[in-house]
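Novice: sequence unknown, structure follows:
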């Protein structure tokens, strides 16, 4: 298997632990991921919930300092809460000490507030289909969330009073111009980001549909990440939206697509399913509107309620859980269906030791360099 594997880490906080422990676990996993042959180590950005990745640039700097060669990046910076200059200067600062290793992933989360205020009605139901061994469930609709008040309050708290996010395409253009040294204000004044200009930072876009993010990445000839682990029901249109819109760029004459997946790997099937049994609780806490709660211990967690199960069926049914061979086979099917150039996996368990084992076992099964001696 030659398709590269990378890691997406949400820095989850388990019951009985805290943010300090989660950050230490992230650094530890990053060091192991580098040794086992993973190509990239990306961190997410979430706020006011039980994950410790609320400050991705600072966390990226810590990971870069603790590793030597693995690429490190954001998946993705919620750019709408920041000025373009602050994003470029922050990444430029880290790049000054760890040049050529940073991936600047940009997301549209800051533009979701209008959707939360008026979520609309659920789309017509679609059946679950299996395409070449890959489960594609009906898309999840935000209209299924009963209470969006907490999430809306969180998004509001991240903005300065009265501020509205810049148009996404416009902000992506500003960030790229600042990195390239071609940024000019509306008044015609040339400004330079120091540090930032000329930094060896690769810009990525992330998306869960075939809409604006996928199409913008395609038009600009940028690499793109399709979030199967977040929105498995829209993976086919997301990939198609990017490929259809793609126009060659100097750096990427062909599309470069990464597809994400959520996995839990253990030596035995029963053990893997036990470790993954509280994943549904975690996703349900997000989709209920309460925000991600602490990751529960599978030894003591209660069963999912009917409402929770309804919220998370698509995610639970598309999580890749099992032995190394079984999970690798399912990932290979996902790669072949989407023609992904790379896969990025996220693996969350209550105990850090089990999360390390999940990444190690998959790396060895996939044939990553360095994993054979693990």
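Specialist: That came through fine. Predicted, not measured: the structure shown is a model, and the values here were computed from it.
Novice: going by C-alpha atoms from here, please, whenever you check contacts or count neighbours.
Specialist: Fine.
Novice: tell me which helix or strand comes right after the host helix or strand of residue 96.
Specialist: Taking DSSP states H and E as the criterion, residue 96 maps to helix 84-97. Going down the chain from helix 84-97, the next helix or strand is strand 102-107, by DSSP H and E.
Novice: ok, and what's touching that next one?
Specialist: Strand 102-107 has contacts (Cα atoms under 8 Å, 6 or more residues apart in numbering) with 71-79, 91, 95, 172, 200-207, 213.
Novice: residues in contact with the residue nearest the centre of the chain?
Specialist: Central residue of the chain (Cα atoms, centre = their mean): residue 75, 4.3 Å from the mean position. Counting by Cα under 8 Å, 6+ apart, residue 75 touches 8, 42, 43, 44, 45, 104, 105, 106, 107, 206.
Novice: for it, give its distance to residue 168.
Specialist: From residue 75 across to residue 168, the span is 16 Å (Cα to Cα, to the nearest Å).
Novice: please apply the same query to residue 353.
Specialist: For residue 353 relative to residue 168 (Cα to Cα), the value is 39 Å.
Novice: the more surrounded of these two?
Specialist: residue 168 (19 against 11; other Cα atoms under 10 Å).
Novice: quick check: that one vs residue 155, distance?
Specialist: 16 Å.
Novice: can you check residue 105 too?
Specialist: Distance from residue 105 to residue 155, counting by Cα to Cα: 19 Å.
Novice: these two: who's more crowded?
Specialist: Neighbours of residue 105 and residue 155, each counted by other Cα under 10 Å, are more numerous for residue 105; the result is 24 against 19.
Novice: measure the more buried one to residue 282 for me?
Specialist: 24 Å.
Novice: got it, and residue 45?
Specialist: Using Cα to Cα, we find residue 45 at a distance of 16 Å from residue 282.
Novice: for residue 48, same thing?
Specialist: Note on residue 48: its distance to residue 282, by Cα to Cα, is 15 Å.
Novice: now do residue 235
Specialist: Separation of residue 235 from residue 282 (Cα to Cα) stands at 22 Å.
Novice: the more surrounded of these two?
Specialist: It is residue 235, of residue 235 and residue 282, that has more neighbours when counted by other Cα under 10 Å, with 25 against 19.
Novice: here's the one I want to compare it with:
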């Protein structure tokens, strides 16, 4: 049976812009967290593509990946993920080919098919590209062909990615439903599931991925990364107080709003309705707030449920020092168990 120390841990950084802070502050904190995470033994540091969101600083995801990779030494850096429907596959091949050329052996390319934005921003981004996720398999095939010297059949005649062609940039599919799970399995690619915001689909998606898996040049057996929201502190009370920042963020999403990450509050009951509370708590089944003992208990439960091969942890914490401490505590408990 797997032990916690057998499971690599990684960081999913949503590059939060906090109330009273700026995007510049957020990007400074991103690099600071990445350097600490590298020292604590985290395996990957991934950044997510979101647009038209005043509380997230990683919209130019490839640029931020380069910033983090340049400021660290060994940790793998990548996207969690690039929303391929927003981009021409050639441009992503060139961007990640450039990153891999600058930081060889350290770059991951995680891909999603959602726009990572609202409808207005999606229209502004796509400018004639496909308007829904149905084109994703075709785009993915074209993108993979740009990295493959023998893949000319899936890309426009005479078009090559430089840098990019011939480089080994591991591609992951990301998902919050069954579509990408099945596609990743059929293509023999590693799969990462966003259980920190789509918990109800986690186990069905993992079953679909594993049952549809076909060995490939990339993988000989299924490989699953499970995304978790974790807020750790020295006491469970402190952790649950810190986690109210993330709860306020989820509450805004439920209400169709965006905004900067808010400070913790002493009483969420005054902010949500009973219906909103029930919906939010259901969405946070795989968001864990507590001390090391409580987080260990929940991680062991999730490991038994999912058979995860890796964890990737998102921690939406208002205070940067408290956020660092949260990731440090998780690293300590994994190492010791």
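Specialist: Here it is on my side, so go on. Please read all numbers here as calculations on a predicted model, not as lab measurements.
Novice: so what corresponds to the residue nearest to the centre of the first structure in the second structure?
Specialist: Here residue 75 of the first structure is matched to residue 80 in the second structure, going by TM-score structural alignment.
Novice: the helix or strand where its match lies vs the first structure, average offset?
Specialist: Element membership for residue 80 of the second structure, per DSSP H and E: strand 76-83. Comparing strand 76-83 of the second structure with its match in the first structure after superposition yields a mean distance of 0.5 Å (mean Cα distance after the TM-score superposition for the first structure).
Novice: compute the inter-axis angle for that strand and strand 107-112.
Specialist: Comparing the axes of strand 76-83 of the second structure and strand 107-112 via axes from the mean of the first three to the mean of the last three Cα atoms, to 10 degrees yields an angle of 20 degrees.
Novice: now do strand 76-83 of the second structure against helix 89-102, angle only.
Specialist: Going by the same axes, to 10 degrees, strand 76-83 of the second structure makes 170 degrees with helix 89-102.
Novice: for the aligned residue in the second structure for residue 7 of the first structure, which three-state class applies?
Specialist: For residue 7 of the first structure, the equivalent position in the second structure is taken to be residue 11, counting by TM-score structural alignment. With DSSP: H, G, I helix; E, B strand; the rest coil as the basis, residue 11 of the second structure sits in strand.
Novice: my guess is residue 11 of the second structure contacts residue 323. True?
Specialist: No. Using Cα atoms under 8 Å, residue 11 of the second structure is not in contact with residue 323; the gap is 11.6 Å.
Novice: among these two, which residue is more densely surrounded?
Specialist: A count of neighbours by other Cα under 10 Å puts residue 11 above the other of residue 11 of the second structure and residue 323, at 25 against 19.
Novice: from residue 33 of the second structure, how far out is that one?
Specialist: Distance of residue 11 of the second structure to residue 33 of the second structure, computed by Cα to Cα: 9 Å.
Novice: ok, residue 267 of the second structure next?
Specialist: With Cα to Cα as the criterion, residue 267 of the second structure and residue 33 of the second structure are 29 Å apart.
Novice: more neighbours, those two?
Specialist: Neighbour tally, residue 267 of the second structure and residue 33, criterion other Cα under 10 Å: the higher count belongs to residue 33, 21 against 10.
Novice: tell me how many other residues surround the closest residue to that one other than its chain neighbours.
Specialist: Of all residues not flanking residue 33 of the second structure in the chain, residue 324 sits nearest, at 6.5 Å (Cα to Cα, 6 or more residues apart in numbering). Residues near residue 324 of the second structure, counting by other Cα under 10 Å, number 19.
Novice: go on, residue 185 of the first structure?
Specialist: 9.
Novice: once you drop chain neighbours, what's closest to it?
Specialist: Nearest-residue entry for residue 185 of the first structure: residue 191, 7.5 Å, with adjacent residues in sequence omitted and distances by Cα to Cα, 6+ apart.
Novice: distance of the corresponding residue of the second structure for that neighbour relative to residue 153 of the second structure?
Specialist: Correspondence of residue 191 of the first structure to the second structure, assessed by TM-score structural alignment: residue 159. For residue 159 of the second structure, the distance to residue 153 of the second structure equals 11 Å [Cα to Cα].
Novice: same check, this time on residue 96 of the second structure
Specialist: Applying Cα to Cα to residue 96 of the second structure and residue 153 of the second structure gives a distance of 21 Å.
Novice: residue 222 of the second structure now?
Specialist: 27 Å.
Novice: repeat that for residue 265 of the second structure.
Specialist: The gap separating residue 265 of the second structure from residue 153 of the second structure is 56 Å, by Cα to Cα.
Novice: and for residue 96 of the second structure, the neighbour number?
Specialist: Residue 96 of the second structure, neighbours per other Cα under 10 Å, totals 24.
Novice: touching, it and residue 169? I think so.
Specialist: Yes. Residue 96 of the second structure lies in contact with residue 169 (Cα under 8 Å); the separation is 7.4 Å.
Novice: need the counterpart of the residue nearest to residue 33 of the second structure in the first structure.
Specialist: By TM-score structural alignment, residue 324 of the second structure lines up with residue 356.
Novice: where's its match, which helix or strand?
Specialist: Taking DSSP H and E as the definition, one finds residue 356 of the first structure inside helix 352-366.
Novice: which residues in the first structure does stretch 193-201 of the second structure align to?
Specialist: The alignment of stretch 193-201 of the second structure onto the first structure (TM-score structural alignment) covers residues 226-234.
Novice: now that stretch: buried residues?
Specialist: Residues of stretch 226-234 of the first structure classed as buried by neighbour count (16 or more other Cα atoms under 10 Å): 226, 227, 228, 229, 230, 231, 232, 233, 234.
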